[in-house]
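**Q** Following is a predicted model, sequence given first.
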Amino acid sequence: MSNLTSMATMLALTAIPNIELPAYGEILELWAVDPSRNISRTWRICKRRDLFGWTVVEWGWGRIGSRGQSRTVVFEQPEKAVALVRRLLLRRANAERRIGVAYRRCD
């Protein structure tokens, strides 16, 4: 990843208040809610190591209160997992431009 891309990613991540890359085993959950437009979305991501030392990235999305969908990707190199997490978080940071509602951390 180039320095310019890395800087752009970090600037975009500041659009989501108090956002950081999740630590291993930590679940980061974000919500985008606008009752007037009936938008009620949830998005979560978790980065962990499996029994073989590979890095697993799991993320899920859907309507708040529903089962939603999920995806899991396994990486041998942790740097590639971190790059995926950054790309996914960048997409969430751009949500306000795309759907009109920003994602906020759900704590």
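**A** It's in.
**Q** can we go C-alpha only for contacts and neighbour counts from here?
**A** Noted.
**Q** so where do the strands sit in this protein?
**A** Assigned by DSSP state E, the chain shows strands spanning 27-34, 39-49, 55-63, 69-75, 104-105.
**Q** And the ones you listed: which comes nearest R91?
**A** Proximity to R91 (C-alpha to C-alpha) singles out strand 39-49 among the strands of the chain, at 11.2 Å.
**Q** just how off-centre is stretch 94-103 within its chain?
**A** Per C-alpha atoms, centre = their mean, to the nearest Å, the displacement of stretch 94-103 from the mean C-alpha position of its chain is 13 Å.
**Q** export the strands of the chain to JSON lines and tack on mean neighbour count?
**A** Shown next, in JSON lines, are these (neighbours: other C-alpha atoms under 10 Å):
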{"stretch": "strand 27-34", "mean neighbour count": "19"}
{"stretch": "strand 39-49", "mean neighbour count": "20"}
{"stretch": "strand 55-63", "mean neighbour count": "19"}
{"stretch": "strand 69-75", "mean neighbour count": "13"}
{"stretch": "strand 104-105", "mean neighbour count": "18"}
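**Q** Second structure follows, compare the two:
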Amino acid sequence: MKTPSYRLHLERCDPSRNMARFYALSLEPSLFGEIVLVRRWGRIGSAGRSRVEFFADERAATAAMMALLRQKRARGYMVGQWGLRPVARAS
């Protein structure tokens, strides 16, 4: 069974405060059958920073991703132009 990969891109912009931030989340399978939640954040246009978390199953990883989404939405982040999208894989 293949686990789908998902990416979510959030942005928070406030020109009056010179704020242009992004927060990106992605769920991806690891080589060892785990699910990896990759978090990237920083100023829009920069490479930013990243953190990787490993989960044993897709349900736990999805719950963690949704919790981070709720947290960021509460802080004013909005879904960016890329939104939530499944990632196509080469066969």
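**A** Received the coordinates, thanks. On a predicted model such as this, the values are computed, not experimentally measured, just so you know.
**Q** Superposing both, give me the TM-score.
**A** Overlay of the two chains. TM-score (TM-score structural alignment, normalised by the length of structure 2): 0.77; 80 aligned residues with a C-alpha RMSD of 1.6 Å.
**Q** looking at the strands of structure 1, which is closest to A12 of structure 1?
**A** Of the strands of structure 1, nearest to A12 of structure 1 by C-alpha to C-alpha is strand 104-105, at 13.6 Å.
**Q** The closest one vs structure 2, mean deviation?
**A** Its aligned residues in structure 2 lie a mean 2.7 Å from strand 104-105 of structure 1 after superposition (mean C-alpha distance after the TM-score superposition for structure 1).
**Q** Identify the residue of structure 1 aligned to R51 of structure 2.
**A** For R51 of structure 2, the aligned position in structure 1 is R71, judged by TM-score structural alignment.
**Q** who touches the aligned partner of D50 of structure 1 in structure 2 in this structure?
**A** Using TM-score structural alignment as the criterion, D50 of structure 1 maps onto S30 of structure 2. The contact partners of S30 of structure 2, by C-alpha atoms under 8 Å, 6 or more residues apart in numbering, come to V36.
**Q** Pull up the gap between the residue nearest the centre of structure 1 and R104 of structure 1, please.
**A** Geometric centre of structure 1, nearest residue: L89, 4.0 Å, by C-alpha atoms, centre = their mean. Per C-alpha to C-alpha, to the nearest Å, L89 of structure 1 is found 12 Å from R104 of structure 1.
**Q** L84 of structure 1 now?
**A** Distance from L84 of structure 1 to R104 of structure 1, by C-alpha to C-alpha: 20 Å.
**Q** Tell me how far P35 of structure 1 lies from Y24 of structure 1.
**A** 33 Å.
**Q** Neighbour count for the two, which is higher?
**A** Y24 (13 against 8; other C-alpha atoms under 10 Å).
**Q** Skipping its backbone neighbours, what lies nearest that one in space?
**A** Excluding the flanking residues, the one nearest Y24 of structure 1 by C-alpha to C-alpha, 6 or more residues apart in numbering is R48, at 4.8 Å.
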